[in-house]
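In: Build the 3D model from these lines:
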Amino acid sequence: MNFFAEAFAWIFDPAHFAMVNGIWPRTVDHLFYTAVTMLIAMVIAIPLGLLIGHTGRGRNLVIVTTSAARALPTLGFLLFIILFSGLGLWPFVIVMVVLAVPPLLAGVYSGLEGVDRQTIDAARAVGMSEWQIIGRVEIPLALPLILGGIRSSVLQVIATATIAGYVGLTGLGRFLIEGLALRDYTLAIVGAILVAVLALAVDGLLALIQRLVVPRGVSRGMARTISTRSRRPTRLPAMTVAPIKEG
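Out: Model (predicted):
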């Protein structure tokens, strides 16, 4: 418990905020790595997810690929990339993008798949083009799951960006890495606490944005649709029982 008390005392010491390697500069760096990663991941995952969710093509291939990407050991993959490209920002960003794409992609195409097919058929019946259906019908109705995928992806990136210190970068993970290297467990706990607080703060901000952006009717309708599908009984084939012959 002394380590935790010392860690909180270290965090609330004003001298540790604005110095060169203090809390604020490393927090800004951590957010910068997260923003760059998420921007690239969204450029890749959102159009692909919209295509898969709208057409239903390539879904199985994407599921297999994203599952394999999630199974990759992050630090081992980072070291593998470094062997070919060297230290720096972009090897780290590549690894983070590979980590960020699967939950984001899953949120997008799952959201579009959750839209009622009758609604889409009605949109086609009134003369909407496929692009209009995606932009005016499917995306607004799928927005809760899309934003949920973004939140999940951002949290994973923030938590995993602590390994930036292994490639010569900064960020809040430097406190953790330096603390373990120097056997300064107070500093290591400081890094863990700061990363957790940053993740909770960003998730709370994204949750507020989601609540403001998504209309209540859309959110309730999507939840009702998912609940109805999950409770739908599975129809089993009828079983024929042969009569028992006597004697």
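
In: When you work out contacts or count neighbours from here on, use the C-alpha atoms and nothing else.
Out: Will do.

In: tell me which residues in the helix ranked longest in the chain are buried?
Out: Ranked by residue count, the top helix of the chain under DSSP state H comes out as helix 23-55. By neighbour count on 16 or more other C-alpha atoms under 10 Å, the buried set for helix 23-55 is 23-27, 29-31, 33-34, 37-38, 40-42, 45-46, 48-54.

In: For the comparison step, fold the sequence that follows:
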Amino acid sequence: MDVIPRTWDWLSTGAHWTGADGVWHRLGEHLFLTGVCLLISCAIALPVAVVLGHIGRGGALAVNVSNAGRAVPTFAVLVLLLLSPLGTHGSWPTVIALVLFAIPPVLTNAYVGMREVDRDTVEAARGMGMTGRQIAARVEIPLALPLIVTGVRSAAVQVVATTTLAALPGGGGLGRIITAGFRLTDTAQVVSGALLVAALALLVEGLFVPAQRLLDPRRRSRSTPRPAPRTEREPA
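Out: The predicted structure follows:
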């Protein structure tokens, strides 16, 4: 098979990395679209999950409804949006489809994280006179943060991989490299584009892992050194 050496030749050619159709430009488009979709999905899902997780009502219904959206393929949603009046509004069909795809993992993990906070800890905070907002901000959200970050990480990796669909209606991103390769019947270019998307998804995954560990309050408390106990000196 000569696909591997041809793919290496394509990736190592400097001309493929520069210009309007180069890898760096397409990578910037891919990251921008991914970041916008992820921010919008977090802005929608996190407040809903925090409120429902705090009050403990309506969360199961919201999670089930959001998870039902996973059964609908993102490509099908994108096609329907392109055929609707929104199809004439630039990248909005792609953004909406990706946001709908990213909301379920963010919402589910944040809600579960809020509900799994130890109820005794919450009651102790309430007994200290904290208001509902203070309990959510100072107790529940910090303790739920590891699961919240897990949901955001899962959504980020999925959006990075799925943003390649933006190339189908003529949008930007690394998917344009793949579609151009199909158009030119250039297998090496198709494989190169796929490898770039996979590498970016792995990089995003790798960046979230240490962030999740640093934000874990239980891990921070374990790593904080405790002062040595003071001992009384015996009289001489």
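
In: List the TM-score for the superposed pair.
Out: The TM-score (TM-score structural alignment, normalised by the length of structure 2) is 0.88; 220 aligned residues with a C-alpha RMSD of 1.6 Å.

In: for the longest helix of structure 1, packing partners?
Out: helix 89-113, helix 139-160 (3 or more C-alpha pairs under 8 Å, 6 or more residues apart in numbering; DSSP states H and E).

In: With structure 2 overlaid, how far apart is that helix on average?
Out: With mean C-alpha distance after the TM-score superposition for structure 1, helix 23-55 of structure 1 departs from structure 2 by a mean of 0.6 Å once superposed.

In: roughly how far is that helix from the heart of the chain?
Out: Distance of helix 23-55 of structure 1 from its chain centroid, counting by C-alpha atoms, centre = their mean, to the nearest Å, is 9 Å.

In: about what we covered before: need the winner for burial among the helices and strands packed on helix 23-55 of structure 1.
Out: Most buried of the helices and strands packed on helix 23-55 of structure 1, by mean neighbour count (mean count of other C-alpha atoms under 10 Å): helix 89-113, with a mean of 23.

In: in structure 2, what residues pair with that one?
Out: The aligned range for helix 89-113 of structure 1 in structure 2 is 91-115, by TM-score structural alignment.

In: isn't Ile174 of structure 1 right next to Ala192, touching?
Out: Just to correct that, residue 174 of structure 1 is Arg rather than Ile. No: contact criterion C-alpha atoms under 8 Å: Arg174 of structure 1 and Ala192 do not qualify, at 10.1 Å.

In: Which one of those two is surrounded by more residues?
Out: In this view Arg174 of structure 1 and Ala192 are compared by other C-alpha atoms under 10 Å, and Arg174 has more residues nearby, 22 against 18.

In: So which residue is smack in the middle of structure 2?
Out: Nearest to the geometric centre of structure 2 sits Ala156, at 2.3 Å (C-alpha atoms, centre = their mean).

In: mind listing what that residue touches?
Out: Going by C-alpha atoms under 8 Å, 6 or more residues apart in numbering, Ala156 of structure 2 touches Thr34, Leu38, Ala102, Val204.

In: Ok, Thr162 of structure 1 next?
Out: Going by C-alpha under 8 Å, 6+ apart, Thr162 of structure 1 touches Gly171, Leu172, Gly173, Arg174, Leu176, Val195.

In: Just give the nearest non-adjacent residue to Val63 of structure 2, would you?
Out: With sequence-adjacent residues excluded and distances taken as C-alpha to C-alpha, 6 or more residues apart in numbering, Val63 of structure 2 is closest to Thr108, at 5.6 Å.

In: Kindly report the same for Thr74 of structure 1.
Out: In space, Thr74 of structure 1 is closest to Val95, 7.1 Å off (C-alpha to C-alpha, 6+ apart).

In: Hmm, Phe80 and the one you found touching each other?
Out: No: using C-alpha under 8 Å, Val95 of structure 1 makes no contact with Phe80, being 9.9 Å away.

In: rewinding a little: kindly indicate which of the contacts of Ala156 of structure 2 lies nearest Phe182 of structure 2.
Out: The closest of the contacts of Ala156 of structure 2 to Phe182 of structure 2 turns out to be Thr34 (C-alpha to C-alpha; 23.2 Å).

In: gap between the closest one and Asn64 of structure 2?
Out: 25 Å (C-alpha to C-alpha, to the nearest Å).

In: who's in contact with Leu38 of structure 2?
Out: Leu38 of structure 2 sits in contact with Val99, Ala102, Val152, Ala155, Ala156, Val159, where contact means C-alpha under 8 Å, 6+ apart.

In: Distance of Ile40 of structure 2 relative to Val99 of structure 2?
Out: Ile40 of structure 2 is 7 Å from Val99 of structure 2, by C-alpha to C-alpha.

In: In this structure Phe175 of structure 1 contacts Thr186, no?
Out: No: using C-alpha under 8 Å, Phe175 of structure 1 is not in contact with Thr186; the gap is 9.5 Å.

In: Please identify which of the two sits among more neighbours.
Out: Ranked by neighbour count (other C-alpha under 10 Å), Phe175 of structure 1 and Thr186 place Phe175 first, with 28 against 21.

In: Helix, strand, or coil at the more buried one?
Out: Counting by DSSP: H, G, I helix; E, B strand; the rest coil, the backbone at Phe175 of structure 1 sits in helix.

In: Check the alignment and tell me where it lands in structure 2.
Out: Alignment note (TM-score structural alignment): Phe175 of structure 1 maps to Ile177 of structure 2.

In: Quick check, the residue nearest to Val63 of structure 2 in contact with Val50.
Out: No: assessed by C-alpha under 8 Å, Thr108 of structure 2 is found out of contact with Val50, at 10.5 Å.

In: Which position in structure 1 pairs with Gln158 of structure 2?
Out: Using TM-score structural alignment, Gln158 of structure 2 sits opposite Gln156 in structure 1.

In: which residues sit in contact with Arg26 of structure 2?
Out: Ala20, Gly172, Gly173, Leu174, Arg176, Ile177.

In: Who are the contact partners of the nearest residue to the third one once chain neighbours are set aside?
Out: So that's Gly173 of structure 2. Of all residues not flanking Gly173 of structure 2 in the chain, His30 sits nearest, at 4.0 Å (C-alpha to C-alpha, 6+ apart). With contact set as C-alpha under 8 Å, 6+ apart, His30 of structure 2 has these partners: Val160, Thr163, Thr164, Gly172, Gly173, Leu174.

In: picking that back up, if we only consider the contacts of Leu38 of structure 2, which is nearest to Arg220 of structure 2?
Out: For the contacts of Leu38 of structure 2, the nearest to Arg220 of structure 2 is Val152 (20.6 Å; C-alpha to C-alpha).
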